[in-house]
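Enquirer: sequence first, predicted model second:
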Amino acid sequence: MKILAAMSGGVDSAVAAARAVEAGHDVVGVHLALSRMPGTLRTGSRGCCTIEDSMDARRVCDQLGIPFYVWDFSERFKEDVVDDFVSEYEHGRTPNPCMRCNEKIKFAALLEKAVALGFDAVVTGHYAKVISDEAGNRELHRAATWAKDQSYVLGVLTHEQLKHAWFPLADTPSKDLVRAEAAERGFSVAKKPDSYDICFIPEGDTRAWLEEHIEMQPGDIKDTEGNVLGQHPGSHAYTVGQRKGLAIGRPAPDGKPRFVLEIRPKTNEVIVGSRDLLDIDEIRGIRTTWAGLPVAEVADFLAQQPRLGARSAEFDITAQVRAHADPVASTAHMEWVEDDEAEDGAGLRLEVVVGIKEELRGVSPGQTLVMYQGTRVLGQATINRAYSLKRADIAA
């Protein structure tokens, strides 16, 4: 097969590309230039798209004897990832830019270009597995080792994208083995630190970065009864579940710490309360996509005419709301709800409604909900609302 290896400059993508070459495929390496400031150079590795990373990727391709290219996706990255990140915070949501990058850049823009150029598949260094069912339909599954599983951040992949995705590290039991393999192959990235933090926030200070990109307006910090407890410098600097940095100045009546329960951008208010009020009973998600063919309950429902209040049959899932969080037993169904801002003219919005059966706390609108059945990734949605019966009486 003709393979495009996405080379981040890290050890995982290096070994993934090497395995593709070793398997006898025709492999071409490509590094994505995502920064609009190409002179940026960071010591070590806090992200995955610096000049340093590009040079590391080139060295690996030279050692493998395969062609290497740099594709400039910086403009699209700014529009689809950075601008989206700012917009989500402006609307009081907490986005996951890595999910958006995988969706819009690494497996949309990249794959689209690769297929147009005649490549059969894109290889990355993610720890996840793509398998085919008896009918030949592709499914996304967790990697062999739970500790390294990255299927959560790939939950945005669609049925068509899975047809052209290959993850050679899927069955590798540990990162140590990947590093050992890289060392045996003579790759200089064998001991390179893992990438982490948001790549376009090089110092890792999200609050300071947001203050440069969003106009902060002071507002009220209120309790669940609507009492003003203090002032905040800008609601965009807070996230649901946050405890530190509230600067209220006086303790709660019971002496226990307070946590951010809600962010209300329209009124510029931050609502705080006790830890138990972070418990979630129900999640409603929008912009749902399916990793492979949707389950029968969803497929049957989507084949029907949209109608306000119509809902699918319920199906069992496990729900995961963060990359390194434990999944929790849940149920899910699809539902058409009223939406005056819907662009299709029908005034309806499709939501996935997830009922949580186990303890789940501190879920923020804007986070990504990924749905599983066993090891299989069913799909994902952007959390629009996370609700608790205990919070029904919070003052508006």
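Expert: Perfect, I can see it now. The structure presented is a predicted model; accordingly, all values stated were derived computationally and were not measured.

Enquirer: going forward, measure contacts between C-alpha atoms and count neighbours the same way
Expert: Will do.

Enquirer: the stretch 1-150 of the chain: helices as residue ranges?
Expert: 11-22, 51-64, 74-77, 83-90, 97-101, 110-116 (DSSP state H, counting those that start in this stretch).

Enquirer: list the buried ones in the third one?
Expert: For helix 74-77, the buried set under the neighbour-count rule, 16 or more other Cα atoms under 10 Å, comprises Ser74, Arg76, Phe77.

Enquirer: please apply the same query to the longest one.
Expert: Going by neighbour count (16+ other Cα under 10 Å), the buried part of helix 51-64 is Ile51, Glu52, Asp53, Ser54, Asp56, Ala57, Arg58, Arg59, Val60, Cys61, Leu64.

Enquirer: I'd like those as JSON lines, with distance to Glu269 appended.
Expert: As requested, the buried residues of helix 51-64 are arranged in JSON lines below (distance: Cα to Cα, whole Å):
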{"residue": "Ile51", "distance to Glu269": "41"}
{"residue": "Glu52", "distance to Glu269": "42"}
{"residue": "Asp53", "distance to Glu269": "41"}
{"residue": "Ser54", "distance to Glu269": "43"}
{"residue": "Asp56", "distance to Glu269": "46"}
{"residue": "Ala57", "distance to Glu269": "46"}
{"residue": "Arg58", "distance to Glu269": "49"}
{"residue": "Arg59", "distance to Glu269": "51"}
{"residue": "Val60", "distance to Glu269": "50"}
{"residue": "Cys61", "distance to Glu269": "52"}
{"residue": "Leu64", "distance to Glu269": "55"}
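
Enquirer: try this one next to it:
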Amino acid sequence: MLRKRINFLCTTKQLSRKELVQGLITVPHLSNILLGRYQLAKDLAVQFSSRLGVSTEYLLDANTITEAQKSNLEILVKQTISNQRIESFESVIPETDNSLYVEFISNLCKACFYYMEEDMSNYHRIVDNYLSFYLPVFANDEELMENPLIQKAILYFQILSNEGQFHYTLTLEYLTRLLELVSNDISCFLPLQVLYIEILGLLEQYSEAKKKLDSLFRVANHMKKKEYFSKLYLADCRLSFQLRHYDEAWKLSIFAQTYIKFSDNKKKDYLSLIHYQYVILLQKKEYKKAIDLLNQLDSLYVKDENLQSIYFCGIFASQKRWAKLQKRLGLINEQLLTEDQQMQVNIFHALVLYKKNFLDDAKLLAEDSLFYFEKKRQRVFLMPLYLLMAKIEEKQKKYKQANKYNKKIIHLLQS
């Protein structure tokens, strides 16, 4: 662990080993210390820590971990994988710890937490400044990779990372490996299975997804795990929506709503419920019901003016009420948007620009969103984008390109 930490600190400080030991010991002597052949003496640790800008204990205790710390890490990893809301996460879990074992797992969990909260700025900060160095280092250490806790933390991070990059087949591979490790822990096993089902749906493997979901319902029912029923019904609702069984999807969303009161993450489940009910109502052109639904966002669980405005923009775009759409876009604080929300807003801006005949500007925004949602395989946004791109190309007399998008529209309708 000491060797990993000193290599990391030397890299971040842009300090060579020769510069680190200059006037103290030889480079070969340092290599022997880092290989564990000699112990790091306290006087050397004082000198090294001064040059590296850290405390002496940060070097001397790099290899240590107490039983209490191990126990706390097991709880942390379990809470992270099971998607439990961890209050005051940032203050409870420090990003630096004298024990590298504790520090590494804590940063993995913290990155996962930021990803799930859609705080991509902090997520990328930890990944770029810390995990990009340590992940390959730990992954190449066979002895450490035999540790189940490190395996679980790394696998869950890889699952979220690959899902975020739309590498869904690879996400399933990591999920399969992690599911084997947590098969006896229902609090981790069920949420991971729900995610597995969602990925199968994105890969259009609906039959397999439905089989897994039916099996999960039986498990949850047998174990009387009411807190998972909202998530399972929401997953079933999503599958039915993807298959365009809108009435069935709506019925399942009502079942999910019934069980949200038992959920261990009411806000997240409630947001998912609102989203699925909203897109179902839009597909059925039941706009008044959709507006009534959006007024519920000021409830106990959710108060998000940006989210509410984005949903209203979707209604106005569907109704072709361009003036109302443009006015609502003006209420959105784009600095606070997640990447997914920004791409949705880009679609609405592109529609307004198209109606004003600013075709090149509309095309530029639409293409950005199209690239994003094609990777995410979200057909609910692909249809309006293909329609818009086909109209723009036709207006610009690029009929071959327009025909390409018309074929994509037909493929979506037939799939």
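Expert: Now that the structure is in, tell me what you want to look at. Predicted, not measured: the structure shown is a model, and the values here were computed from it.

Enquirer: superposed, what's their TM-score?
Expert: For these two chains in superposition, a TM-score of 0.30 is obtained (TM-score structural alignment, normalised by the length of the first structure); 200 aligned residues with a Cα RMSD of 7.0 Å.

Enquirer: quick one: closest of the helices of the stretch 1-150 of the first structure to Val123 of the first structure.
Expert: Closest to Val123 of the first structure of the helices of the stretch 1-150 of the first structure, according to Cα to Cα: helix 11-22, at 7.0 Å.

Enquirer: what is that closest one packed up against?
Expert: Contacts defined by 3 or more Cα pairs under 8 Å, 6 or more residues apart in numbering; DSSP states H and E place helix 11-22 of the first structure against strand 2-6, strand 26-33, helix 51-64, strand 121-123, helix 175-184.

Enquirer: so what's Phe312 of the second structure up against?
Expert: If you count contacts by Cα atoms under 8 Å, 6 or more residues apart in numbering, Phe312 of the second structure has them with Ile291, Leu294, Leu325, Arg328.

Enquirer: which helix or strand contains it?
Expert: Element membership for Phe312 of the second structure (DSSP states H and E) is helix 305-319.

Enquirer: in that helix, what counts as buried?
Expert: Quick answer for helix 305-319 of the second structure (16+ other Cα under 10 Å): 306-318.

Enquirer: show the subsequent helix or strand relative to that helix.
Expert: Taking DSSP H and E, what comes next after helix 305-319 of the second structure is helix 322-329.

Enquirer: so what angle separates the directions of the helix or strand just after that following helix and helix 305-319?
Expert: Going down the chain from helix 322-329 of the second structure, the next helix or strand is helix 339-355, by DSSP H and E. Counting by axes from the mean of the first three to the mean of the last three Cα atoms, to 10 degrees, helix 339-355 of the second structure lies at 40 degrees to helix 305-319.

Enquirer: from the rest of the structure, what touches helix 339-355 of the second structure?
Expert: Identification of contacts with helix 339-355 of the second structure by Cα under 8 Å, 6+ apart yields 307, 310, 313-314, 317, 322, 325-326, 329, 334, 359, 361-363, 365-366, 368-369, 372, 381, 385, 388, 392.

Enquirer: picking up where we left off before, who wins on neighbours among the contacts of Phe312 of the second structure?
Expert: Leu325 (24 neighbours; other Cα atoms under 10 Å).

Enquirer: any idea how far Val345 of the second structure is from that residue?
Expert: Leu325 of the second structure sits 11 Å away from Val345 of the second structure, going by Cα to Cα, to the nearest Å.

Enquirer: how about Val194 of the second structure?
Expert: 28 Å.
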